[in-house]
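> Show me the folded form of this:
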Amino acid sequence: MVLMKKLMMKGNEAIAESAIRAGCRLYFAYPITPQSEIAEYMARRLPEVGGVFLQTESEIATVNMVYGAACTGKRVMTSTSSPGFSLMQEGISYIAGAELPCVFVDVVRGGPGLGNIQPSQGDYFQAVKGGGHGDYRLIVLAPSTLQEAVDLTQLAFDLADRYRNPVLILADGMIGQMMEPVELPEMRDLSTLPDHSDWALRGARNREPHRIAAFNIDPVGLEKMNKRLQEKYRLIEASEQRWEEYRVDGAEYLMVGYGTMGRILKSVVDSLREEGIPAGLFRPVTLWPFPKRRLKELAKKVQLIFVVEMSSGQMVEDVQISVEGKVPVHFYGRMGGVVPTPEEILFAFKEVRKWK
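Below you'll find the predicted structure:
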């Protein structure tokens, strides 16, 4: 892939530009902080490349417009923040049931309720467990840097097309608002994108009509549909687990964090190593499918796992499931948009290590 150097970009704008370069030409959204720059950027840029931007009257309208646009097989995206993502859940369940490719971006803020506009990781459950009704899954990608956000946006559209499944980029207010240097890929040639003419709804003048449905009213038929979905999810679990390891060789203590916490934990690991404490970092990049195979292997080599989240503890449950009780799992978290500092994480870890 040919890259173009871009000295500095804000995270939200980098995600938006990466989506356009991935071939996204349809974008619908309702403004909500701290992701509104994505909509602002799309409003300016999409007309320049022949795309369509539409500001909707609500997040419920947004998700249903995404549903309709995805039926055409074209690359479509929306973005929102936590309360808006909550409103989209029913529509996301429909999209997953209809097996339509599309990309969601959730720039998470503090909650519950209206909450605030500070960075948080409190949307983990509704992202990876399926916040709507039914037995469905989103592929969930969690960037920790702006370059990774650019790269994962490209990947999100490819995975959505490959599996005919909605993909979620789960960021947070810090990733969305910070600025870093990024390298942007060249524009995709739209003629090289997946065609989807075998199922997409684009007019049936010269062929048999296609049919897309998110449900089957017959319980036996609905179960059969669900079984087909579960087979696809098992394939995704087998093929798409992604993670980053940092200084895990010889580690006796393993830090686990994703997104913003993953980058903060790197400095914690470095500080512990300087003190002669053999620590390492395991950072899930796919939150679903959760990279449990590799984490289970690493758990056999360490004395303790220390999970840090900007929440009351949601990913920690997947860590506990992954290690199957083979090693103690401890948790430290902050809520309401408070971002833990390396110093307080170091203190909390040393207290656990002292009394374990």
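
> Please count neighbours and contacts with C-alpha atoms only from this point.
Noted.

> burial count for Lys296?
19 (other C-alpha atoms under 10 Å).

> Let's compare: structure for the following, please.
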Amino acid sequence: MEKKVLMKGNEALAEAAIRSGCRFFFGYPITPQTELAAYMAKQMPKRGGTFLQAESEIAAINMVYGAAGAGARVMTSSSSPGISLKQEGISYIAGADLPCVIINIVRGGPGLGGIQPAQSDYFQATKGGGHGDYHLLVFAPSSVQEMADLIGTAFDKADQYRMPAMIMGDGMLGQMMEPVAFQEERDPSSLPEKPWATTGTMMKRKKNIINSLYLTPEELENLNNDRQKRYQTIMENEVRVEEYQTEDAELIFVAYGTIARITMSAVNMLREEGIKAGLIRPITLWPFPTEAIYARAAAETSKAFMAVEMSQGQMIEDVRLAVNGKKPVYFYGRNGGMVPDQEAIVKQAKQYICK
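Got it, this is the predicted structure:
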């Protein structure tokens, strides 16, 4: 780790990506992630990479498809409406089993909505988003440092499992400045080999074909079944979650990203008042930490759960499935770019406790 520097979240994502071996970036500007693309535009040509501002989000994601198929470490970034435009291309990338990293700095919606932070793209990120049976690896950082740390992880896991990975932040994380320490730049020779990539045969092997079109039903079903087996392995091995004061907690919050930081302050406030509260913070939204939540739901100490989100309530569905009816699950959320403070969370929690 190098010494810490003060950086915006968007810029930290870009710097960490370059240090992780990303040498191709294709994107299109949209608030609140434009600083990421601007940073790439300045730095990529200086550091042996390629930056290209595409004519649209649709063009950008298809450029990602091409670079990923050629074996490159490639990334794109956008914000909610732009990610929607990329969905068909993301499905094609997943169908071709290609690794890449996609950044979504979420803003309020639906439609053009607003440019303030939100978490209302949870369904889109974790339930597919585009057509067909596929998943993305979805990482949800809660600080600028974690944004930088998870980029390298996202690239490595995307390569390992040959699938797209997403870093899902929000407008607050993208715009806030915090001290961040970066890992040293990866040696290109340390990156994994990709014998499946379309790099040219040199007359030494059979040609590789990158494709997501399979007209024989049996072949497509077999490929999809193999992909589902890979997803099952990921669900068993790649869950990331943080627990805070859950050992004796009677009320357990579940929150991710920016709102998890605020919810942690709410836990501390409730503890000061003698109310045993705790927090489970999913770091991977897919795979979701179902087992961690179920374990706390099955514990005698827990009495209720409360999902806190900057949305109308999307993650709460996964929380309810994880709790599996063992304890009541409540919800508190704001939307449209509104960010609840810890006092509001505490007030809502007390209403549920007193029921």
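
> And the strands in the stretch 251-355 of the second structure?
Applying DSSP state E, counting those that start in this stretch to the stretch 251-355 of the second structure gives strands spanning 251-254, 277-282, 284-286, 304-309, 329-333.

> Between those, which one is closest to Pro117 of the second structure.
Taking C-alpha to C-alpha, strand 304-309 is the member of the strands of the stretch 251-355 of the second structure nearest to Pro117 of the second structure, at 11.3 Å.

> helices or strands up against that closest one?
Here strand 304-309 of the second structure touches strand 251-254, helix 257-272, helix 315-323, strand 329-333, going by 3 or more C-alpha pairs under 8 Å, 6 or more residues apart in numbering; DSSP states H and E.

> Can you check which of the strands of the stretch 251-355 of the second structure gets nearest to Ala67 of the second structure?
Comparing the strands of the stretch 251-355 of the second structure by C-alpha to C-alpha, strand 284-286 comes nearest, at 24.6 Å.

> how about that closest one, aligned to which bit of the first structure?
On the first structure, the counterpart of strand 284-286 of the second structure by TM-score structural alignment is residues 286-288.

> Please pull up the equivalent of Ala70 of the first structure in the second structure.
In the second structure, Ala70 of the first structure lands on Ala68 (TM-score structural alignment).

> check contacts around that match.
Val74, Leu98, Pro99, Cys100 (C-alpha atoms under 8 Å, 6 or more residues apart in numbering).

> do the same with Phe155 of the second structure
Contacts of Phe155 of the second structure (C-alpha under 8 Å, 6+ apart): Ser20, Arg73, Pro99, Cys100, Val101, Ala165.

> residues in the first structure aligned with stretch 172-180 of the second structure?
So stretch 172-180 of the second structure sits over residues 174-182 in the first structure, by TM-score structural alignment.

> can you tell me the helix or strand for Gln87 of the second structure?
Assigned by DSSP states H and E, Gln87 of the second structure belongs to helix 80-95.

> Next SSE downstream of that helix?
Using DSSP H and E, the helix or strand that follows helix 80-95 of the second structure in sequence is strand 100-106.

> in the first structure, which spans are helices?
Under the criterion DSSP state H, the first structure contains helices at 11-21, 36-45, 59-70, 82-87, 89-98, 124-128, 146-163, 173-177, 219-239, 259-274, 292-299, 315-323, 342-355.

> coming back round to it: tell me which residues of the match of stretch 172-180 of the second structure are tucked away?
Buried residues in stretch 174-182 of the first structure, defined by neighbour count with 16 or more other C-alpha atoms under 10 Å: Met174, Ile175, Gly176, Gln177, Met179, Glu180, Pro181, Val182.

> Val267 of the second structure against Glu273, yeah?
No. Between Val267 of the second structure and Glu273 there is no contact, the gap being 10.0 Å when judged by C-alpha atoms under 8 Å.
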